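Novice: The following comprises the amino acid sequence and a computationally predicted model.
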Amino acid sequence: MSKAFTRESDAADDDDPQLPSLPTGGKNYITPQGYARLRAELLDLIDNERPKVVDIVHWAASNGDRSENGDYLYGKKRLREIDRRIRFLTKRLEIAEVTDPSVHHGSDQVFFGATVTYVDQAGVERTITILGIDEADSLQGQVSWIAPIARALLKSREGDVVKLVTPLGAEEVEVLAVRYPAPAAS
């Protein structure tokens, strides 16, 4: 029998993506804004995206032969992707520990949610914001709180020199400034 006529297993598509690992005994810290973004995405998938795709698949299935029906095949694939993302978001939101960084506003010590400006031994100045695993975006200067630079900076204060271990060896960085978002007005 030719390989072209064998049914491929959908098992690989149904595997849950591996969640980024947390430190042993660690928590999944997230800011209120990050939690709100993930929750909004989950609700949009459930309330808007999934019903639209279900309608397309239902319509395509009613057209007869499903084996050569692109709308049906791609719709089913998209439905699996949506369901996988819904499961992922549900699991992440269940274990999320919402932490508001604005409670540290005015502090010069580095905690979760801080925006830290530091300088390395080469004199290069960088600014990063320490956020949760699910909300950090390196293109925006955001790093996960479990990243090596974040772990080195946590609990340090402005003016401290901390040791950062990199694949190229240990390096010292000096904390220049620590900022937190202002508390929301109630």
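Specialist: That came through fine. Numbering: from 1, shown residues only.

Novice: hey, let's count contacts and neighbours off CA atoms from now on
Specialist: Will do.

Novice: Ala182 and His104: what is the separation?
Specialist: 9 Å (C-alpha to C-alpha, to the nearest Å).

Novice: Am I right that Gly123 is in a helix?
Specialist: No - counting by DSSP: H, G, I helix; E, B strand; the rest coil, Gly123 is not found in a helix; it is coil.

Novice: How far away from the center of its chain is the top strand by length along the chain?
Specialist: Longest among the strand segments of the chain by residue count, using DSSP state E, is strand 169-179. Strand 169-179 sits 25 Å away from the centroid of its parent chain (C-alpha atoms, centre = their mean, to the nearest Å).

Novice: Secondary structure element for Trp59, which one?
Specialist: Using DSSP states H and E, Trp59 maps to helix 50-61.

Novice: by contact count, what packs against that helix?
Specialist: helix 70-94 (3 or more C-alpha pairs under 8 Å, 6 or more residues apart in numbering; DSSP states H and E).

Novice: hmm, back to that, neighbour count winner among Ala182 and His104?
Specialist: Per other C-alpha atoms under 10 Å, whichever of Ala182 and His104 has more neighbours is His104, with 19 against 12.

Novice: And the spatially most central residue of the chain, how close does it get to Glu171?
Specialist: What sits nearest the mean C-alpha location of the chain, by C-alpha atoms, centre = their mean, is Asp134, with 2.1 Å. Distance of Asp134 to Glu171, given as C-alpha to C-alpha: 27 Å.

Novice: Likewise for Ala114?
Specialist: Ala114 is 21 Å from Glu171, by C-alpha to C-alpha.

Novice: Which one's more surrounded, these two?
Specialist: Shown here are Ala114 and Glu171; by other C-alpha under 10 Å, Ala114 has more neighbours (27 against 13).

Novice: Put this next to the first one:
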Amino acid sequence: MKGRNMTRWRDPAKDPRQEPKSNLITAEGAQRLRGILDHLSRVKRPALSTKVGEAAALGDRSENADYTYNKKELNRVIARIRYLTKRLDELQVVDRLPADTRRIFFGAFVTLEDEEGETMQLRIVGHDETDTDKHWISVDAPLSRALLGKGLDDEATVAAPGGETTYLITAIEYRDPQAGS
């Protein structure tokens, strides 16, 4: 049986998507998610409800593309609101610096140097805040796991598809969440 909803079978014990995600988030990340939820609830959902109502008033809904599109979009927004509401209740906001700022913990800005001498800067954040453009990686990522608890000038080895890579930690920085970004 083939269909667009059929996917390849994966062993649940080995599927990385089934691994539990941490429920940590930075104060800035939580504020951003609340802002998105507020925008969806107060602006986007009422506007789409109005569009759906206007399109439904035009008559036959079966051939009304405007009605169909806006109804699907409204359902997506409602699902996103439901997800964000549930997720924000589960999250634990980390709004203080760790006791030992000389070691890498959640929220740290880290500068790494690889074996070829190239540097990379990243930040360890929650699963909901990852951003490849900013080089913010999840606390659940293999690189983050290898870095957690390490100090300045320590080495961290990470298994990568091309083999193991070793990084030297050259800088660790934290920004006070109380002072704002």
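Specialist: Perfect, thanks for sending it. Bear in mind the structure is a predicted one, so any value in this text is a computation, not a measurement.

Novice: What would you report as the TM-score here?
Specialist: The TM-score (TM-score structural alignment, normalised by the length of structure 2) is 0.84; 166 aligned residues with a C-alpha RMSD of 2.1 Å.

Novice: picking up where we left off before, output the residue interval of structure 2 matched by the helix holding Trp59 of structure 1.
Specialist: Residues 45-56 of structure 2 are where helix 50-61 of structure 1 aligns, with TM-score structural alignment as the criterion.

Novice: For that stretch, list every residue counted as buried.
Specialist: Arg45, Leu48, Ser49, Lys51, Val52, Ala55, Ala56 (16 or more other C-alpha atoms under 10 Å).

Novice: Could you identify the pair within those residues that is furthest apart?
Specialist: The most widely separated members of the buried residues of stretch 45-56 of structure 2, counting by C-alpha to C-alpha, are Arg45 and Ala56 (16.2 Å).

Novice: Can you report how many residues lie near the counterpart of Leu139 of structure 1 in structure 2?
Specialist: Taking TM-score structural alignment, the alignment pairs Leu139 of structure 1 with Asp133 from structure 2. Counted with other C-alpha under 10 Å, residues neighbouring Asp133 of structure 2 total 6.

Novice: Now do the contacts for the alignment partner in structure 2 of Tyr180 of structure 1.
Specialist: When structure 2 is aligned by TM-score structural alignment, Tyr180 of structure 1 is paired with Tyr174. Neighbouring residues of Tyr174 of structure 2 by C-alpha atoms under 8 Å, 6 or more residues apart in numbering: Leu97, Thr101, Gly107, Ala108, Phe109.

Novice: Can you find the partner of the third one in structure 1?
Specialist: Using TM-score structural alignment as the criterion, Gly107 of structure 2 maps onto Gly113 of structure 1.

Novice: Identify the residues contacting Thr170 of structure 2.
Specialist: Val110, Thr111, Leu112, Glu113, Leu152, Asp153.

Novice: what about the fifth one, how many neighbours?
Specialist: Same thing as Leu152 of structure 2. Counted with other C-alpha under 10 Å, Leu152 of structure 2 comes out at 16.

Novice: The fourth one too?
Specialist: The number of residues packed near Glu113 of structure 2 is 18, by other C-alpha under 10 Å.

Novice: Would you mind measuring from it to Thr166 of structure 2?
Specialist: Separation of Glu113 of structure 2 from Thr166 of structure 2 (C-alpha to C-alpha): 9 Å.

Novice: Then the last one?
Specialist: Counting by C-alpha to C-alpha, the gap between Asp153 of structure 2 and Thr166 of structure 2 amounts to 12 Å.

Novice: swap in the third one?
Specialist: Distance, Leu112 of structure 2 to Thr166 of structure 2, by C-alpha to C-alpha: 10 Å.

Novice: of those two, who's got more company?
Specialist: Neighbours of Leu112 of structure 2 and Thr166, each counted by other C-alpha under 10 Å, are more numerous for Leu112; the result is 22 against 15.

Novice: Show the contacting residues for the more buried one.
Specialist: Neighbour list for Leu112 of structure 2: Thr119, Met120, Gln121, Tyr167, Leu168, Ile169, Thr170, Ala171 [criterion: C-alpha under 8 Å, 6+ apart].

Novice: For it, which non-adjacent residue is spatially closest?
Specialist: Nearest residue to Leu112 of structure 2 in three dimensions, chain neighbours excluded: Ile169, at 4.7 Å (C-alpha to C-alpha, 6 or more residues apart in numbering).

Novice: hang on, isn't Gly113 of structure 1 packed against Ile130?
Specialist: Yes - contact criterion C-alpha atoms under 8 Å: Gly113 of structure 1 and Ile130 qualify, at 5.0 Å.
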